[in-house]
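1. Show me how the following folds:
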Amino acid sequence: MRMVRQPSFGFIPCSLGGLRSEHGAVRNEASALCCSSTSPLSSSSPWLIDRSPRSKQRFKEARVVECRMNLRGGSLGQWWNLFGWIPFLSMGSASSHTVESLTSRRKRLWGRPADPSGVAAQHDTKKIRKTQCRAVHTGGDMNRENDLNISSFSKEIVVPAIRLDARHCSLVHTELRKYLFNLPKLKIVRKDHENPDKRRILLVSKHVEDDGSMQAMFRNTSNDHAYGMDDMHDDVKRFSEKYDASIVSEKVMITHQNLGADEMMRELLPENVTIPTGFQQIGHIAHLNLKDEHQPFKHLIAQVILLKSAHIKTVVNKVGQIENKLRVPEFEVLAGIPDMSTEVKQNDLVFKLDYSKVYWNSRLDHEREVLVEGFEPDSEIWDVFAGIGPFALVAAVKGCNVFANDLNPESHHYCKMNYKLNAKKFGKRCEQLVAQCSNLDAREFIRQRMASHAANSTRRRVHVIMNLPASASDFLDAFNVDSSSACEPPMIHLYCFSKHDDPEAEIHERACLSLGRTIPRESVRLREVRLVAPGKRMFCFSFPLPR
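-> Below is the predicted model of the structure:
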């Protein structure tokens, strides 16, 4: 910044070219205006920096000064915020302008009171997103299925409390731990209003059911019951006799903050409707697989998850089954912001994806490590159904030469993007790995790689990853190519589902039929990956390609 000295005044700025607004963007337009003859901050302007003690005090109270720019015709054309290095702007006596506070200036020019959150808060995308995704009903009746009335979870109950000397509080936490009335964000140790040397610690009575749920506590607590020693467990009675403690009744206000997602859903859903068992998290997205019985309450369930999960901004539900050949499911947004572009961190790698356009499974992070652990660092990997590259990138980090393929153009795009995003992991090999990504049909990709492998004089070990459990075995016929090469045959890792009592025999028979050749049973390795659904399991079927 160039500073110009004016007699008996001080320093004024002649350029704001490097000034950044609260949004981080360089205001080039502001720079041009400030240098113009009409700008109040031009070199001939009487606006100066006031360094007086009074000005410094004003700077502490308001760091942002709004400057009005009079453009063509004298109309109000542009505003921006000046902050940081400008404590306050004042003017010489020859000027007709006056310095106004932030509040009074906005009120005069815009005709309404200032926004106490500041101008920048209106444009802060992160704050807007956070406000939108946390928007829930805080009062009123739940007349619509989309409304979550969090005030309906507030209730006052009476629970038993053990009254004892403050010096014995730590003993309660050790000897009576399983009888404590523990709820999230609830203070169970309270002061005694009658004696400052006493404390009251909230407990559960013996009438509470043994299932340990919060609902059991609420069902067996009353707002008018007077608790005594007869309502407590034998361990509590013995402890009270030993340390001269007594049992009293204590009023407790329970809100939605003291309940978990399951407890809130039990309050919302009818007794004959089961609680959703969980969801898959993909970055800021929560992916639900709701049953038919949950459909009438799907928006309430989604808002509960949104409210109780700090990192969730979007809740979606899968609609129907994945039947298209690109493996892209259809979703409906139930709550939060409709933003399906997200970022996932797994296996010490960062993956970007658009969940509405590509397939992703967060539950296979351990499987990737297990599979790649058996690869030699100089192996060649053919990832036939690579997706956005989770298996491919993990193998490339180990030092393998990876050829990643996927039929989905969006998956192909994100696979290359993720290579570049994690370029430091691959060093100089990054460009080569990106160039080896392909967007081909699985059979065409296999045939090309088999032809290249047969013509290659090197004896590098090849591993073929076929992670398409629903139909990967159907593509084994692509390996039926004539080859007289003496190269070691590829090791195929076939992922598939099975509901059979003898999955190894069933998968082996299926693979032999598709391949058109007999696979020796002694060369086969079968490993269970995970339980997908009751009676449905996912396996990894590994075998060398028979000659």
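
2. all contacts plus neighbour counts: C-alpha atoms, from now on.
-> Will do.

3. Do a quick rundown of the helices in the stretch 251-400 of the chain.
-> 261-268, 298-308, 365-373, 390-398 (DSSP state H, counting those that start in this stretch).

4. out of those helices, nearest to residue 200?
-> In terms of CA to CA, the element of the helices of the stretch 251-400 of the chain nearest to residue 200 is helix 261-268, at 25.6 Å.

5. Which residue is the nearest non-sequential neighbour of residue 320?
-> Excluding its sequence neighbours, the residue lying closest to residue 320 (CA to CA, 6 or more residues apart in numbering) is residue 330, at 7.2 Å.

6. Make sure that neighbour is actually in contact with residue 318.
-> Yes. Between residue 330 and residue 318 there is a contact at 5.8 Å, judged by CA atoms under 8 Å.

7. okay, now residue 515: neighbour count?
-> Per other CA atoms under 10 Å, the neighbour tally for residue 515 reads 20.

8. could you measure it against residue 449, distance?
-> Distance, residue 515 to residue 449, using CA to CA, to the nearest Å: 17 Å.

9. how about this one, so we can line them up?
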Amino acid sequence: MSNSTMTTTTTTTMGKIIWPPDSVRGMRDLNRDLFRRIVRIPFVVTDINNIDTVGQLLRPYFLKINQFKPIQEYESSSSNEKRKIFLNPDHSELFESLISDLIEHQFLCRLTKTTEEFIGHEEIELKYEHFNHLTIFRSIFDHNNESSDNSNPDFSLSGFSTIGHIIHLNLRENLLPYKKLIGQVLLDKIKGCRLVVNKIDIIDTKYRNFAMETLASDDDPSVTTVVDTTECNVRFRFDFADVYWNPRLSHERTLILKKLNREIDHVYDVFAGVGPFAVTAAKLRKCQCLANDLNPASYRWLKENVQLNKVEHLVRCFNQDGREFIRNQVKEDLIKQIQSFDGKAEDSDQLWKLASENLGHTISSDNIEELHEVRKVAPNKLMYRLSFRIDKNILYGRTFNNDSDD
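-> Alright, predicted model coming up:
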């Protein structure tokens, strides 16, 4: 990379005031002290009675950094309570005209009685704690970016997956020299993160898991790769190092789940993993499920998640090769389900009882003329025609003595 290119990139980035100092560029070992920087921040003062109006108008230009309140109390000798609003100096060209309007309409206070100043400045020290992970990564990696729009994919950090307390990365080769720094920054900045790992190999094992390395971790020795997480408000527990879990597939699973009819659909999950589809189908859609996975670790956690969600009566778990599972368990269950929905009527006594209950009078077997299946409304919902002779009890809606023809 030429020096001229580096100079151009530096100038573009350093045009921002609320930004880490140039000394962090290219950093590979995290040094939090190098993020310190003294900056001059503009502020305005308003009476507390006007804070809602002024705040709403100036909100897009607030100084928004971590661990800093843009609205603070203002020390004043006046008896009226006032508030100080800090603004982002990188947006000064945008809020200058707005401030002029606020001054004209007397929504802002003069800083002192002896001057006409309405905009003050205060020096604050920006620190590592004030920057989020995206700002930190851009400030470090942008020195490699040959395009002024920061769009070089080789040095941009792709998205990461969060699984319980674990952040899972799949770093490009160009970012591997920064991997320990990346892990530590994410550990510092992402709430709930206690372990950061990076995939170091493709998924080509028999059990669909992959090798990974630890980039950063809490000092607590109790932190392991066993995680507790939720998907669709269903709880799951598993060892992330031993099973396959991809939270980015949750949307696809949800689309299929919405299509399930709890009354008639049965789920056969050939590669169930730890149960994100089968357990959720049982928990939320009340479907009967056969769930299988070849990986013994996945099978173990699958059974635990079935118990965890109390769906043992709906999910049967198997630890077989997928082909054998289809040839045996799926085949047998399909035959069973087909036979149970083959259109044969329920026993006559049950149908007569149902018809009698709806009529409010007993239909005797002697009066039955015909019981005929009309059609299938659904695979497990049949329509019947029951033809019977109407006796006096049914016709007049009351009981008659057998000796009377009245």
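
10. How alike are these chains, TM-score-wise?
-> Here the superposed chains carry a TM-score of 0.65, computed using TM-score structural alignment, normalised by the length of structure 2; 293 aligned residues with a CA RMSD of 2.9 Å.

11. on that earlier part again, of all the helices of the stretch 251-400 of structure 1, which one is nearest residue 176 of structure 1?
-> Checked against CA to CA, the stretch from these lying closest is helix 261-268, at 23.9 Å.

12. Find me the equivalent region of that closest one in structure 2.
-> Under TM-score structural alignment, the match for helix 261-268 of structure 1 in structure 2 covers residues 133-140.

13. how close does the matching stretch sit to structure 1?
-> Stretch 133-140 of structure 2, aligned to structure 1 and superposed, deviates on average by 2.0 Å (mean CA distance after the TM-score superposition for structure 1).

14. For that stretch, buried residues please.
-> Buried residues in stretch 133-140 of structure 2, counted by 16 or more other CA atoms under 10 Å: 133, 136, 137, 138, 139, 140.

15. Could you single out the nearest of these to residue 372 of structure 2?
-> For the buried residues of stretch 133-140 of structure 2, the nearest to residue 372 of structure 2 is residue 133 (70.6 Å; CA to CA).

16. so who does that closest one touch?
-> Neighbouring residues of residue 133 of structure 2 by CA atoms under 8 Å, 6 or more residues apart in numbering: 185, 186, 189, 190.

17. Residue 34 of structure 2 versus that one, what's the distance?
-> 15 Å.

18. Work out which residue lies at the spatial centre of structure 1.
-> The residue lying closest to the centre of structure 1 (CA atoms, centre = their mean) is residue 284, at 2.8 Å.

19. Mind checking which of the contacts of residue 133 of structure 2 are buried?
-> The neighbour count (16+ other CA under 10 Å) marks 185, 186 as buried among the contacts of residue 133 of structure 2.

20. still contacting in structure 1, which of the contacts of residue 133 of structure 2?
-> Among those, the ones still in contact in structure 1 (both residues aligned by TM-score structural alignment, their matches' CA atoms under 8 Å) are 185, 186, 189.

21. Which residue in structure 1 aligns with the last one?
-> To tie it back to what came earlier, the one meant is residue 189 of structure 2. Residue 189 of structure 2 maps onto residue 308 in structure 1, by TM-score structural alignment.

22. With residue 276 of structure 2 instead?
-> Counting by TM-score structural alignment, the partner of residue 276 of structure 2 is residue 390.

23. In a strand, residue 458 of structure 1, correct?
-> No. Using DSSP: H, G, I helix; E, B strand; the rest coil, the assignment for residue 458 of structure 1 is coil, not a strand.

24. what range in structure 1 matches whichever strand or helix holds residue 395 of structure 2?
-> In the assignment (DSSP states H and E), residue 395 of structure 2 maps to helix 392-396. Helix 392-396 of structure 2 corresponds to no residue of structure 1 when matched by TM-score structural alignment.
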